[in-house]
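Trainee: Fold the following and give me the result.
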Amino acid sequence: MNALQFDNLQIENQPVNIPLPDGISLTIKREDRNHPFVSGNKLRKLKYNIAQAQKEGKNTLLTFGGAYSNHIAATAAAGHLVGLKTIGVIRGEELNGKICVNFTLNFAKKCGMDFYFVTREAYRQKHTPEFQESLYKRYGSDIYIAPEGGTNTLAVKGCEEILTPEDAAFDVICTAVGTGGTISGLINSSANHQKVIGFPALKGEFLSEVIKQYTTKTNWELIHDYHFGGYAKVSDELVRFLNDFNKITRIPLDPIYVGKMIFAIFALAKERYFAPNTKILAIHTGGLQGIEGFNNSQIKKQKIILNYDDKI
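Mentor: Now for the predicted structure:
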């Protein structure tokens, strides 16, 4: 477990040196720097799941994701570091046999991950007892199954450790939201005077019900206006914003989750959503491994790319 630096993480809170109106200040918690390969909220989500797998004597981590999944890459790297085999159930069959052309899957393969490519129709059944039983039949009883995105009770427990006592100085905690585990942990560990705001990367209102499964606190809100059309969708305006933000701050942001959150914070500040002198702490949950794949996709579409000198 020491290989993943799970204990005594020292994460920098980096002030953003871009003025916001009404005395509002923005600080970014650099969770993207908590590990070189299993970074951001993925390390937090995997911490107790790996411990549980080891406690149960399992020798293989099995999880789910798309071809560009941060969770797939992080699980592969974590398994390699702690000596567990890893299997990724991948949505879509189009990259079967073509792993080398995909940065995320190529990285995961180099970490020792094996892949099981399934149709999108089959992938939608991944949570059912029938599908999971088929996985045990295929791979045996030594697999430990972690859900897509890594979110479960153990993942939420890990994400509760993101905030430190010193972070009580902030009024608002902001995070991007994918499967709901990170924000649930942040809500549970937030101080009573703090508000936690989540910015979903997906369309739909279902996330509120997911979060309520993991917390009883009510000091939180989801703002659904900044997904840019849906998961993995971007605009030229967003990419230009991220490039400009990086030039000024030297903080690289992924365009799928964290980048949209930071864009949203600036937009909301201009709209006077936040009270004057609000101190905002935004959580950088990582996701930088996906930038190469994103840029390759943008080039094919003849769109502008992210120009980061220090993206990893």
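
Trainee: contacts, neighbours, all on C-alpha from now
Mentor: OK.

Trainee: right, and N49 touches T153 too?
Mentor: No. With contact defined as CA atoms under 8 Å, N49 does not count as touching T153 (9.2 Å).

Trainee: Between those two, point out the one with more neighbours.
Mentor: Applying other CA atoms under 10 Å to N49 and T153 shows that N49 carries more neighbours, namely 23 against 17.

Trainee: C-terminal to the helix or strand the more buried one falls within, which secondary structure element comes first?
Mentor: When secondary structure is defined using DSSP states H and E, the element that contains N49 is helix 41-55. For helix 41-55, the following helix or strand on the C-terminal side (DSSP H and E) is strand 60-65.

Trainee: Another for comparison:
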Amino acid sequence: MTLTYWDRTTYRRNHEADVVQRLHDEFGEFYLLPEGGSNALALRGCAEIPEEITEHFTTICCPVGTGGTLAGIAAGLQVGQEAIGFSALKGGGFLNEEVRELQEQAYGRERGRRRIELDYHFGGYAKQKPELTAFIDDFADKHGLRLDRIYGAKMMYGVFDLVERGRFAKDSVIVAVITGIAGDV
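Mentor: Just a heads-up that it's a prediction; the model follows:
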């Protein structure tokens, strides 16, 4: 494996033909992983997550950065199930279109019932507020698992908040997909 530094401008252009050609010139044949790993192959892998869950559930929740995990999970749902993504990005409304486009690329159409919660970003990507830090600490104390502050903690905070607000039907069975942890408690 070879790691190469890119300035921000080049990184933002990583999908443009001239940047890809420079990579081919320098490295020969390669596989360019998109940001967040979101592509058709990733969606197909994430679509297998719901079928791996052996308990009946009505709702599956996951953090959202680029939308690939949510797009894949939603594609793997059964009738009557819903996927809820929790955006880690401030102003993440554009992610609805990203998820739609990812599913179109992978499956030729949208699949699965899904939505994105936009109010649990705590100021934006990699940002946090004292109430999120307190939630992370409390969750670690109660469950022995320290959630990462960028994705998992924001999602779990959102899930707990929506439950507390009565936003789920009483007979809901909720699964939370934790895509990373912060380490030992």
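
Trainee: Give me the TM-score for these two chains.
Mentor: Structural agreement between the two chains, given as a TM-score (TM-score structural alignment, normalised by the length of structure 2), stands at 0.89; 178 aligned residues with a CA RMSD of 1.7 Å.

Trainee: hmm, back to that, what span of structure 2 is the helix holding N49 of structure 1 aligned with?
Mentor: When structure 2 is aligned by TM-score structural alignment, helix 41-55 of structure 1 has no counterpart there.

Trainee: any idea what K154 of structure 2 aligns with in structure 1?
Mentor: Under the alignment (TM-score structural alignment), K154 of structure 2 pairs with K260 in structure 1.

Trainee: Compute the number of surrounding residues for that match.
Mentor: Close neighbours of K260 of structure 1, defined as other CA under 10 Å, add up to 25.

Trainee: next one: P129 of structure 1
Mentor: Number of residues near P129 of structure 1 (other CA under 10 Å) recorded here: 10.

Trainee: Look up how far L238 of structure 1 lies from it.
Mentor: As defined by CA to CA, to the nearest Å, P129 of structure 1 lies at a distance of 40 Å from L238 of structure 1.

Trainee: mind listing the helices for structure 2?
Mentor: Under the criterion DSSP state H, helices of structure 2 are mapped to 8-12, 17-27, 40-46, 49-52, 68-75, 95-107, 130-143, 152-164.

Trainee: right, and those - which one's nearest L89 of structure 2?
Mentor: Across those, the minimum distance to L89 of structure 2, taken as CA to CA, is reached by helix 95-107, at 9.2 Å.

Trainee: list the helices and strands that closest one packs on?
Mentor: helix 40-46, helix 68-75, strand 113-117 (3 or more CA pairs under 8 Å, 6 or more residues apart in numbering; DSSP states H and E).

Trainee: so the second one aligns onto which residues of structure 1?
Mentor: Here helix 68-75 of structure 2 aligns to structure 1 at residues 181-188, judged by TM-score structural alignment.

Trainee: what about that stretch, how far off from structure 2?
Mentor: Its match in structure 2 and stretch 181-188 of structure 1 itself, once the structures are fitted together, sit a mean 0.9 Å apart by mean CA distance after the TM-score superposition for structure 1.

Trainee: hmm, who's touching that stretch?
Mentor: Under the criterion CA atoms under 8 Å, 6 or more residues apart in numbering, residues 41, 45, 150-152, 155-163, 173, 175-177, 196, 198, 211, 214-215, 217, 219-220 lie in contact with stretch 181-188 of structure 1.

Trainee: State the distance from the most far-flung residue of structure 2 relative to its centre to R13 of structure 2.
Mentor: With distances taken from the mean C-alpha point of structure 2 and given as CA atoms, centre = their mean, the most distant residue is D25, at 32.9 Å. Taking CA to CA as the criterion, D25 of structure 2 is separated from R13 of structure 2 by 17 Å.
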